[in-house]
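**Q** here is my input, please return the structure:
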Amino acid sequence: MQERILDVNYSNIIASKTTFLPNNLKYLTQYAYHFSNITNISKILTDGMLYCRNHKDLKNCDVHDNASPEVINHTNKLVKDYVRFYFRPKTPTQYRNEGILSEDAIINSNLHAHCPIPVFLVFDINAILNKPNSYFSHESLASPNKVDIFNTPQDLSRAPFEHIYHFNYISEEEDKQLIIKRRHAEILVKKACNLHGLKHIYCRNTAELNTLKSLLHPQILNIYDKIISIPKNPRDFFNNEYLQIKNVYLDSNNDLFVKWINPCSETFKFKTEIYAITNGNWKLVCQGHNDSYNPYTQMTNNLYWKSSDYLKSGEKFLIRIYLDNNLIYTNIHTSSLMTSIL
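**A** Reported below is the predicted structural model:
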């Protein structure tokens, strides 16, 4: 690798090499992308840092591992010393692990990867590539073999962008495995990366956006609130193939209703917790369990949780919902009884 030249306009280099992209997708080349489960994103925003997989500050943390154990175990150990970004959203990895899957579905899948609620951190690509400890590859680093990494504008200009930004169906005439590898081309930052250059924090829908905001301390939320949003074109970022939360609300009696997108007939362990303020602290006042929960059956029959008997007093309630021990939703709701009084 050659000596670094800093303050390079890398986005212009990429733009000059991606004139083949339709106009509606060209904006994607201006950014570097890191996606992870919503609970991990909450910690990243709280810490103000992204850490590599081997970093000491992650050793004792409760981190949701989005990756396939099989892929990670066969990835060169040196790669785990880098924070990893992609040149694009909707990589093949994201297609495999995005969305809520049951434990049985994960076990029966080929790679056992799972990111139930993906959130994107979208960075100015120049801010990332101009870091003195940043590098990039022309293909996936998830390989037991040595993959070349680079750090110069000349090497970037030689990248196979026609495959890195290949968004269409792969035809029979094309080299499928090569395109898949190159769609996974990565940007790397050694050890740790601050959040300088973070432009957008993208969630799939309003329920997940509210969950992320609820997970953040008010001081942290104040820093990022203006850039947490749903993308104007969600299909540019998310596949939306599997189960996801749509809406959670208390009806006029304070009974709990949960609505899903893509409700499936798979079975989950469902748990809900509802907290009320007592002496300035949140206290658990109601909880429900169902170890054979079927979202499709619940939606089809308009079933709900009879929580009203426990929510007769109090103005606000904190609601949490878990599927197979994964936090799916949390937010503060105003009592419907108080609303009707007002």
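
**Q** switch to C-alpha atoms for all contacts and neighbour counts from now on
**A** Noted.

**Q** quick one: I245 and V258, what's the gap?
**A** In this view, I245 and V258 are 8 Å apart by CA to CA, to the nearest Å.

**Q** now show me the structure for the sequence below, then we'll compare the two:
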Amino acid sequence: MLPLTEICNKLQLFEAERLELVYDKTISIRQTTVHVVDNHSIYTTTPWNSFMVMMDLPGKLCEALLLQNFENEMRDLRSIRQQKINMENELMQTISQENAALFTEITISDDPMQLLINGLDKQDPQYKGYVYHYTHLENAVSILNEGKLKSRNSAEGQFKNSAALNVIKSTDPSVKNYARFYFRPITPTQFCNENLGKNGSIERFGNDLMCPVPIFFKISLKDLANIPDLQWKISTGNMASYRSKSDNTLDIVKLFDFNGVYESPSDEYRYQHSSQQEYLIESELNLYLVYNDLSIICQNDLAMNSVKQLLNDNNAFLDKIFVDSSFYHNKNAKINIDNDEHRLTVSLNGSKEQGEIIVKFYNSVDDQFEIKGDIGLILNNNSIISVYVKQHITLMINLKNINYSVFYISQDENWLVYTNSRMPLLHLVERNGK
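**A** From the prediction side, this is the model:
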């Protein structure tokens, strides 16, 4: 028998849109998601890391690697998969029945967008009638200064990434051509990455998932409906799910879970599935086309002040910025900031497995100052002082005389948390002082 490492080195993976087993090259036997040839060529449907492939692939790999006594574990996996499939099928049946009843109560339009709006208008929650985009402070400022909310591909290299790496990898690459919105705040994704996110996200998602200062864009569906030639579609679930369908046809709108889109976490499965149905706009959205009923929703006054501070003085969206904490879960660890004329206190509220707080300030008049806290490092570069701490820092100085910023850094990604300045001091000083 060959050593395991040698067998692994010989394995080759191939992806295909469709796999079908045939007899005598012409007689179809059945479709499959995974097929192994000669214990070294593995064929899967695309994407290879989809849920359906992942349920079949472990067993096929065990066979290809000639591993023994894995049958019980594979049987358990198949049982779990079947339970999930049964739950999905039951939910699809429920949605079909509920939508049939709903459509007897509303005007059935031949226009897919109007049917979508009519169906949502029959729901009770305060969030109906709008779509929502959620992003970090620095991204929000870029969007507002440019007046465009872009797709991931259009904004490549210009944004702070709050998405889970493993989820992005398993999502259809074409989705990156769309600006993505949910029909509500308070979603499971938001629960995972709001503020400093959940501990354990590196193991689960592949990165330290966070959105330190989350900002919501609230956009009217009726305003979107009035944009000529807007290229849009909706999904029947999160676009990272292999079972989600997306389009802007009547058939897809009729599959939308109208009654479940605003579901509370008490119905966990339906909440996970339906609260993250998406509205997608190809390439980008010009915010001036939805200006009248646009709102920018911040978690607190500090976030709102930072957004306004970073915007250009004549920015058209300054009067569209508000605070409403009900749009947020408010459960994850976050950076607390307290200040008055002579004192700035920054602290970590909650626990994080890694990461550092950085306070930077520009002491142009050489005021005397005092720093207290669990200080790890202080750097001074031409009167720009950077202080690194893990949990807590208090800076005592006349704050009227200084420009300052607060950052959180994790996995070599730095996130602006608060600032009273537009100065270039927002560029972080590296640990080597360069």
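
**Q** TM-score of the superposed pair?
**A** Superposed pair, TM-score by TM-score structural alignment, normalised by the length of the first structure: 0.74. Supporting alignment: 289 aligned residues with a CA RMSD of 3.1 Å.

**Q** what about I245 and V258 of the first structure, which has more around it?
**A** I245 (22 against 18; other CA atoms under 10 Å).

**Q** in the helix or strand hosting the more buried one, what counts as buried?
**A** Using DSSP states H and E, I245 of the first structure maps to strand 244-250. For strand 244-250 of the first structure, the buried set under the neighbour-count rule, 16 or more other CA atoms under 10 Å, comprises 244-246, 248-250.

**Q** so which residues make contact with the helix or strand just after that strand?
**A** Per DSSP H and E, the first helix or strand lying C-terminal to strand 244-250 of the first structure is strand 256-261. Outside of strand 256-261 of the first structure, the residues within contact range by CA atoms under 8 Å, 6 or more residues apart in numbering are 242-251, 295, 299, 303-308.

**Q** where do the strands sit along the stretch 201-342 of the first structure?
**A** 228-229, 244-250, 256-261, 268-278, 281-293, 316-323, 326-334 (DSSP state E, counting those that start in this stretch).

**Q** ok, the equivalent of D148 of the first structure over in the second structure - contacts?
**A** Counting by TM-score structural alignment, D148 of the first structure corresponds to K245 in the second structure. Residues in contact with K245 of the second structure (CA under 8 Å, 6+ apart) are 235-237, 239, 252.

**Q** now swap in N403 of the second structure and tell me
**A** So N403 of the second structure contacts 361-363, 419-421, 423 (CA under 8 Å, 6+ apart).

**Q** check K213 of the first structure too.
**A** With the criterion set at CA under 8 Å, 6+ apart, K213 of the first structure makes contact with 221, 225.

**Q** return the residue of the second structure aligned against it.
**A** Alignment note (TM-score structural alignment): K213 of the first structure maps to K308 of the second structure.

**Q** quick one: that match and N145 of the second structure, what's the gap?
**A** For K308 of the second structure, the distance to N145 of the second structure - CA to CA - is 11 Å.

**Q** all helices of the first structure, in order?
**A** 10-17, 38-47, 69-73, 92-97, 103-108, 125-129, 153-157, 161-164, 176-183, 206-215, 218-224, 295-300, 336-341 (DSSP state H).

**Q** now the counterpart of L318 of the second structure in the first structure, nearest residue through space, not along the chain?
**A** Counting by TM-score structural alignment, L318 of the second structure corresponds to D225 in the first structure. Leaving out its chain neighbours, the residue that sits closest to D225 of the first structure by CA to CA, 6 or more residues apart in numbering is K213, at 7.7 Å.

**Q** quick check: that neighbour vs K59 of the first structure, distance?
**A** With CA to CA as the criterion, K213 of the first structure and K59 of the first structure are 25 Å apart.

**Q** one more: C286 of the first structure?
**A** Distance from C286 of the first structure to K59 of the first structure, counting by CA to CA: 34 Å.

**Q** ok, T75 of the first structure next?
**A** Counting by CA to CA - T75 of the first structure and K59 of the first structure are separated by 19 Å.

**Q** which ones are touching the residue sitting nearest the centre point of the second structure?
**A** For the second structure, the residue nearest the mean C-alpha position is A163 (4.2 Å; CA atoms, centre = their mean). Residues near A163 of the second structure by CA under 8 Å, 6+ apart: 193, 209-210.

**Q** that one maps to what in the first structure?
**A** The alignment partner of A163 of the second structure in the first structure, by TM-score structural alignment, is A67.

**Q** dump the strands of the stretch 201-342 of the first structure to TSV, plus distance to L195 of the first structure.
**A** What follows is those, written out as TSV (distance: least, CA to CA, whole Å):
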stretch	distance to L195 of the first structure
strand 228-229	14
strand 244-250	28
strand 256-261	32
strand 268-278	33
strand 281-293	31
strand 316-323	28
strand 326-334	25
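
**Q** tell me which of the ones you listed lies nearest to V63 of the first structure.
**A** Of all these, strand 326-334 sits nearest to V63 of the first structure, with 11.5 Å by CA to CA.

**Q** and the closest one, which residues are buried?
**A** Here strand 326-334 of the first structure shows 326-332 as buried, counting by 16+ other CA under 10 Å.

**Q** that one vs strand 316-323, what angle?
**A** 160 degrees (axes from the mean of the first three to the mean of the last three CA atoms, to 10 degrees).

**Q** other SSEs contacting strand 326-334 of the first structure?
**A** If you count contacts as 3 or more CA pairs under 8 Å, 6 or more residues apart in numbering; DSSP states H and E, strand 326-334 of the first structure packs onto helix 206-215, strand 244-250, strand 316-323.

**Q** please consider this matter closed, and thank you.
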